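**Student:** Predicted structure and sequence below. I'll ask about it afterward.
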Amino acid sequence: MAATRIEHDLLGDREVPADVLWGIHTLRATENFPITGRPISSNPALVRALAAVKYAAAAANRDLGLLDPERADAILAACREILDGQWHDQFVVDVIQGGAGTSTNMNANEVIANRALVLLGHRPGEYRYLHPNEHVNLGQSTNDVYPTACNIATIMAVGVLSESMHHLQKTFRAKAEEFRTVVKMGRTQLQDAVPMTLGQEFGTFAVMIEEDRARLEEASMLVHEINLGATAIGTGLNAAPGYRDAAVRHLREVTGLPLVSATDLVEATQDVGQFVHLSGVLKRCAVKLSKVCNDLRLLSSGPRAGFGEIDLPAVQAGSSIMPGKVNPVIPEVLNQVAFQVIGQDVTVTMAAEAGQLQLNAFEPIIMESLTSGMTHLGAACRTLADRCVVGITAHAAHLRSDVEHSIGLVTALNPHIGYQAATEIAKEALDTDRGVAELVLERGLLTADRLELLLRPEHLANLQS
């Protein structure tokens, strides 16, 4: 049988595998929350954020003379190893858990304490030399550690998503330049409207993404306000004078983030409004990205019986029964991620609403919803850019023909032939299925040279020089 060690908590004694860095509290949590099968380690940003908070707390307690240098240095070294990517496999509690994040905090306390014990020359579980609660958790509560770590991990996730969206934005911008003079019909309510260029259409996609990136980064600034030093409910009970300022200062240094202490810690400990706001902005990003994918699927529909304006890259066979069929699978996958994000916004909303009195107990599901949503959406953005947008081609001749035969063309010619004549041309074109340009020439309303000039892309699409 594998070697074990005996650990004790308020419920009694339990055997813990001798070689692991987690302890009895973590063991009970793994038994209590077999929910998703995804441990905390599946969110490396949260693990690093927890280590950063514990590092800042130990450094502050050392500065204040509350933690002796030997223990402090060992805790700091253990935290630094976790920040560098080590021991993440020891964070084994499920991402969805009861207890307002207590199990996550205890998992971190135990891993850091046991690694520090090893660095000091002791064995894991020999807590008489260095204790998870008395030393690693000194001056802290789950209720300020976990929210602060969630804020930091969220900021990191926003940064990664923003970079992915920027990559997609640049890809659309490059396509907009490529299609700058490809004339097509614009549509409103799926009906022919007026001419534009495919470049303008793709340029709009780039602008939409750029705007959403800006809103996302604005929303993330609210998450830079933290409640470290609040301890249990915001009163700072059991935190020494000077601890709060010192801990926040060290946390800024170790993370490189412009974190600020909340003005009112009691309010900050129970309020998760920053996550509700961020989730709403994330939903905005998802909705608009999904709309872009809807447009790509519609514009590429066919190949013979649809719009057939563009071709998406063929990346896999589309059917097990219909030979030759290719589906728009890359836009479809982003659509599905967007649906997930929209649903998770409801989860965040309900979790925020369910908070009671001095603490919101549901930050684990808020964190899981936001993090998974941003991670999946970022991956989908890069997939859309690299597996789809970069390889899109246009049916330029088909698009030009659509413009020349569309009734919408009379709107562009209206100032030059007059409203009455334009109306008559439109009616005859509809009745006879003939082209607008053909009828204009036949009636002698414009010369061929003049018509050619008016049908140039820069005129039709009102392009600025």
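**Tutor:** Done, it's in.
**Student:** from here on, contacts and neighbour counts on C-alpha atoms
**Tutor:** Noted.
**Student:** Three-state assignment for D192, please.
**Tutor:** Classification of D192 by DSSP: H, G, I helix; E, B strand; the rest coil places it in strand.
**Student:** do R5 as well
**Tutor:** The assignment at R5 comes out as strand when based on three-state DSSP.
**Student:** how close does it sit to A49?
**Tutor:** 29 Å (Cα to Cα, to the nearest Å).
**Student:** who's more crowded, those two?
**Tutor:** Higher neighbour count among R5 and A49: A49, with 26 against 17, using other Cα atoms under 10 Å.
**Student:** Now do the same contact list for the more buried one.
**Tutor:** Listed by Cα atoms under 8 Å, 6 or more residues apart in numbering, the contact set of A49 reads L83, A149, C150, I152, A153.
**Student:** And for V287?
**Tutor:** Neighbouring residues of V287 by Cα under 8 Å, 6+ apart: A338, I342.
**Student:** burial count for A3?
**Tutor:** When counting by other Cα under 10 Å, one arrives at 9 neighbours for A3.
**Student:** how close does the nearest residue to it once chain neighbours are set aside sit to N32?
**Tutor:** Excluding the flanking residues, the one nearest A3 by Cα to Cα, 6 or more residues apart in numbering is A18, at 5.5 Å. For A18, the distance to N32 equals 21 Å [Cα to Cα].
**Student:** In addition, the following structure is provided for comparison:
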Amino acid sequence: MTIPGAMTGTATRTEHDLLGDREVPADAYYGVQTLRAQENFHITDVALSHFPRLIEALAQVKRATARANHGLGALDDERAAAIEQACSEIAGGELHEHFVVDMIQGGAGTSTNMNANEVIANRALEILGHAKGEYEHLHPNNHVNLSQSTNDVYPTSLRLAILLTFPALVDSMEHLISTLRTKGAEYSEILKMGRTQMQDAVPMTVGQEFNAWATTIEEDVERLTRTASAFQEINLGATAIGTGITTDPRYAQRATEELSSLTGIDFMVSIDLVEATSDTGAFVTFSGILR
């Protein structure tokens, strides 16, 4: 079976999961769980690597969690530093070709989270002087994913990816508004027939029509900006269902503060992590305004 995105080298390394042993391309930074996901969810042929902002966001979230775990004494100096360096490299654009799982997959993004964990772990192992796959020294789950679940990492990363992409959208919309206003002034004295009920109605100027379009987009920018601020409330630290099980009670606040420091975005811990873990309201509203 040919796996989309697999490395082309013939050499392999053996990795093990609960289903057994598998051969992973030796030059791949992903591991056995990513390989399983490629086989199980070969759906669209659109891989994570097509979305660099999401990969950058995942790396920044993992970097923030490593800092929080280190600061709380859950992660030792050496491993924390290696994970941070790996995350920094990925956030800077490196190793994106190793994010190979399909964007459409079963679960709540577990394969995406594991792809990130494995790439970070294997790069961190190299930094520590070990070979890829030598997880006894630094493990994708036990160290990179420490104090985390897909259910808090993935939605937090999606929120960050949107906020990282949003300024470029606003810039484009404001350029369009400016162009429409220019046309509004240029055609301010040219008459045309306004239409209602799909019929000619009463006169108006072409400039008025252009200005109306500009106003519509201005209102959309305002609505999008207001809605985008909802993405600053995150559930990092909620773990599986929002109870924060397996984490230090201080972890959610600490991880959120670290993410804010890394990104320059003022994130805040949701007041109800159980509710926040299942809430998609901000995504639905933002999507509606975009459409």
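**Tutor:** Nice, I can see it. Nothing here was measured: the structure is a model prediction, and the numbers come from that model.
**Student:** Does the aligned residue in the second structure for M106 of the first structure belong to a helix, a strand or coil?
**Tutor:** With TM-score structural alignment as the criterion, the equivalent of M106 of the first structure in the second structure is M114. Following three-state DSSP, the label given to M114 of the second structure is helix.
**Student:** do you know how far M114 of the second structure is from H143 of the second structure?
**Tutor:** From M114 of the second structure across to H143 of the second structure, the span is 12 Å (Cα to Cα).
**Student:** so what's the most centrally placed residue in the first structure up against?
**Tutor:** What sits nearest the mean C-alpha location of the first structure, by Cα atoms, centre = their mean, is M374, with 2.1 Å. Neighbouring residues of M374 of the first structure by Cα under 8 Å, 6+ apart: A157, V158, L161, L282.
**Student:** Compare those residues and tell me which is most surrounded.
**Tutor:** The most crowded member of these, judged by other Cα under 10 Å, is L282 (27 neighbours).
**Student:** Look up the closest residue to it, ignoring the ones flanking it.
**Tutor:** Leaving aside its sequence neighbours, L282 of the first structure sits nearest to L216 (Cα to Cα, 6+ apart; 6.9 Å).
**Student:** Which position in the second structure pairs with that neighbour?
**Tutor:** Using TM-score structural alignment, the partner of L216 of the first structure in the second structure is L224.
**Student:** Does its match touch G288 like I think?
**Tutor:** No: counting by Cα atoms under 8 Å, G288 is not a contact partner of L224 of the second structure; they are 9.7 Å apart.
**Student:** Neighbour count: those two, which is higher?
**Tutor:** Applying other Cα under 10 Å to L224 of the second structure and G288 shows that L224 carries more neighbours, namely 20 against 10.
**Student:** follow-up on the earlier one: can you tell me which of the contacts of A49 of the first structure is closest to H122 of the first structure?
**Tutor:** L83 (22.2 Å; Cα to Cα).
**Student:** what's the following helix or strand after the longest helix anywhere in the first structure?
**Tutor:** Identified as the longest helix of the first structure according to DSSP state H is helix 142-178. Where DSSP states H and E defines the elements, the next helix or strand beyond helix 142-178 of the first structure is strand 183-188.
**Student:** And that following strand against the second structure, how far off on average?
**Tutor:** Compared with the second structure after fitting, strand 183-188 of the first structure deviates on average by 2.3 Å (mean Cα distance after the TM-score superposition for the first structure).
**Student:** For that strand, name the packing helices and strands.
**Tutor:** In terms of contacts (3 or more Cα pairs under 8 Å, 6 or more residues apart in numbering; DSSP states H and E), strand 183-188 of the first structure is packed against strand 191-197, helix 396-405.
**Student:** just the angle between that strand and helix 396-405, please?
**Tutor:** If you take axes from the mean of the first three to the mean of the last three Cα atoms, to 10 degrees, strand 183-188 of the first structure sits at 60 degrees to helix 396-405.
**Student:** Need the counterpart of E177 of the first structure in the second structure.
**Tutor:** In the second structure, the residue paired with E177 of the first structure according to TM-score structural alignment is A185.
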